[in-house]
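[1] here you go, sequence then predicted model.
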Amino acid sequence: MAPGGAPLKKGPKQVFKVDSPFTAATWPQITSKDHDIILDMLCNLLVLLGRHRQTHVVPSKGKKRKRAPSPGSSVPLPPVPTLSTHITIGLNSTTRHLESLAALSTPHSIQPDHDAPKPRPPIDAAATAAPTPAHISLLILPHPSPPSSLPHAHFPLLTHLASLAHPSLPATRVVLLSSAAETRLASSLHLPRVGALGIMEGAPGANMLVQYVRDQLGVVEVPWLREGMLNDGVGSGWLGTRILTEGGGDWKRDEVDSNEGKGKRKKKG
């Protein structure tokens, strides 16, 4: 209570949060005009795949007993558009493709120790060598703020590392569309949802779209990757803890008086 009898007003309490000391990744910003143009070009590119799926792919009706097809009832389906082999649809397939590219550019120092002798059977490396995965030119995410979304938070680092697998090609461009754009993408592909979409280098019919995005959008910057690792792959050392303060007024910690059982506010320190 104040000397005059009026109660004291309590100011807002400060909130302290622990954050990473490294610089956060920056995402390219897109204007509303470019957003609409890219979305229209993207839907026009994917509509052929959607028509093929709508016409020739029977939607699943759940788990049922498979019946043997009657003789003579099988009709040869028309070939799938060639674009289907040059795109990745969905969070899982897109992430797996980027991971396979990132594995090729991972520094040796942060890979598992291969110096330890491990018994391995003789294998013909030339016969078993897998081809290098195709470069992802565009990564389409129908989410305006991927860092705040757990399913999309891994894409900045993964996209940056995947681009290093093909240093002779332009880095992967990340296009952040609005959440409402997912409805149009899913309708064009005749799918219930589209969480992510990857367009590979040289995809048929995508040259104009890829070139337009490269002219309008920059690349994803991941400064903390350079800050955390030196050229030789050794850690840059301890950078300390970063504290974020939210709220106003002088912060005072609460301590409990054992005699009165009530909280008293005392200045910290």
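    Done, it's in.
[2] contacts and neighbour counts: CA atoms only from here.
    Fine.
[3] my guess is Leu42 meets Val210, correct?
    No. Using Cα atoms under 8 Å, Leu42 is not in contact with Val210, being 9.8 Å away.
[4] C-terminal to the helix or strand harbouring Asp215, what's the next element?
    Assigned by DSSP states H and E, Asp215 belongs to helix 207-216. Scanning forward in sequence from helix 207-216 by DSSP H and E, the next helix or strand is helix 223-228.
[5] elements contacting that next one?
    If contacts are counted by 3 or more Cα pairs under 8 Å, 6 or more residues apart in numbering; DSSP states H and E, helix 223-228 sits against no helix or strand.
[6] got another one to weigh against that:
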Amino acid sequence: MERRKKTVYQLDTPYSAVSWPSVALEDQETILELLCNLLVPLGQYRSEYVELSKGKRDKKRKRKATTAQSESIAPPPAPELKSYVDVGIVTVTRHLQELASQAQAKITSSDDKSTTQDAAHRSYSAIFVDRSELPNVLNGHLPQAVAIASKAHPEQIPIRLVGFSKSCGERLSESLGIPRVSCIGIRQGAPDSKALVEFTTKHVPIIEIQWMEEAKKAEYKATSINTIETFVGTKKQHSHGLPGQQ
């Protein structure tokens, strides 16, 4: 019996999707090594001077006993690098949104110019993501967000986005002294980051966002309609006998 064909239509956007930059595996390994070496001082400081929380009851019990000791022996300040490193997909995404929104207003006063030199207001040099640890639904927005944030500041070097294809969460966690790490943003001017930034800039391509350039032309774009030829499924044969009869 010849199977009947049918045509199925699917609607799609007329603009192309923004994909992750392609980075060679050997370059990923080098970038990961440079990144971990940069973050090690933060992990060492955390292991030596930051006491892990054991719950509210434990805090209350030790509060009085440690008050006098903490006043007499204060830990040294955290490494300067700490203010240049953002950890977590939410934190990185929020700062990318802030960078994009800054394009709405030009900074003209001398006071504002001095403010932008603070680490908290700096753009990212690069963002590093362990793609094996997060589903695409959680990090799929990053290529577009990075491209838009970079376009908002054309006077600066475009942000590089590195997606590690092999699992590296444990190495990043060990370097930072944090139980779970899947996304890290390094801000411009981070101490001792020159080697990492230069290698990343050289070996990771800039994200191109084609639909943004097309949208600027203000030209009508028709909805893309994909036509797919498929076969009609065969109907199941139903028995007209009484229940239990074969």
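    Structure's in. What do you need? Because the structure is a prediction, the values reported are computed rather than measured.
[7] would you pull the TM-score for this pair?
    TM-score for the superposed chains, counting by TM-score structural alignment, normalised by the length of structure 2: 0.78, backed by 226 aligned residues with a Cα RMSD of 3.4 Å.
[8] onto which residues of structure 2 does the helix holding Asp215 of structure 1 map?
    Aligned using TM-score structural alignment, helix 207-216 of structure 1 spans residues 194-203 in structure 2.
[9] how much does the matching stretch stray from structure 1?
    By mean Cα distance after the TM-score superposition for structure 1, the fitted stretch 194-203 of structure 2 averages 0.7 Å away from its aligned residues in structure 1.
[10] and stretch 33-48 of structure 2, by the same measure?
    Averaged out, stretch 33-48 of structure 2 is 0.7 Å away (mean Cα distance after the TM-score superposition for structure 1).
[11] so that stretch corresponds to what in structure 1?
    Residue span in structure 1 matched to stretch 33-48 of structure 2, by TM-score structural alignment: 40-55.
[12] tell me which residues of the matching stretch come out buried.
    Neighbour-count burial for stretch 40-55 of structure 1, with 16 or more other Cα atoms under 10 Å as criterion, is recorded at Leu42, Cys43, Leu45, Leu46, Val47, Leu48, Leu49, Gly50, His52, Arg53.
[13] and the alignment partner in structure 2 of Ala24 of structure 1, how many neighbours?
    Counting by TM-score structural alignment, Ala24 of structure 1 corresponds to Ala17 in structure 2. For Ala17 of structure 2, the neighbour count with other Cα atoms under 10 Å is 12.
[14] what about Ala17 of structure 2, which helix or strand?
    Going by DSSP H and E, Ala17 of structure 2 is not part of any helix or strand.
[15] ok, and what's touching the lengthiest helix in structure 2?
    Identified as the longest helix of structure 2 according to DSSP state H is helix 25-49. Helix 25-49 of structure 2 is contacted from outside by 75, 78-79, 81-82, 162, 164-165, 171-172, 174-178, 192-193, 195-196, 199-200, 203, using Cα atoms under 8 Å, 6 or more residues apart in numbering.
[16] what's the answer for stretch 210-221 of structure 1, then?
    Here stretch 210-221 of structure 1 makes contact (Cα under 8 Å, 6+ apart) with 25-30, 34, 38, 137-138, 156, 159-160, 171-175.
[17] let's see 10 Å
    23-31, 34-35, 37-38, 41-42, 137-138, 155-157, 159-160, 170-175, 199-203, 208-209 (Cα atoms under 10 Å, 6 or more residues apart in numbering).
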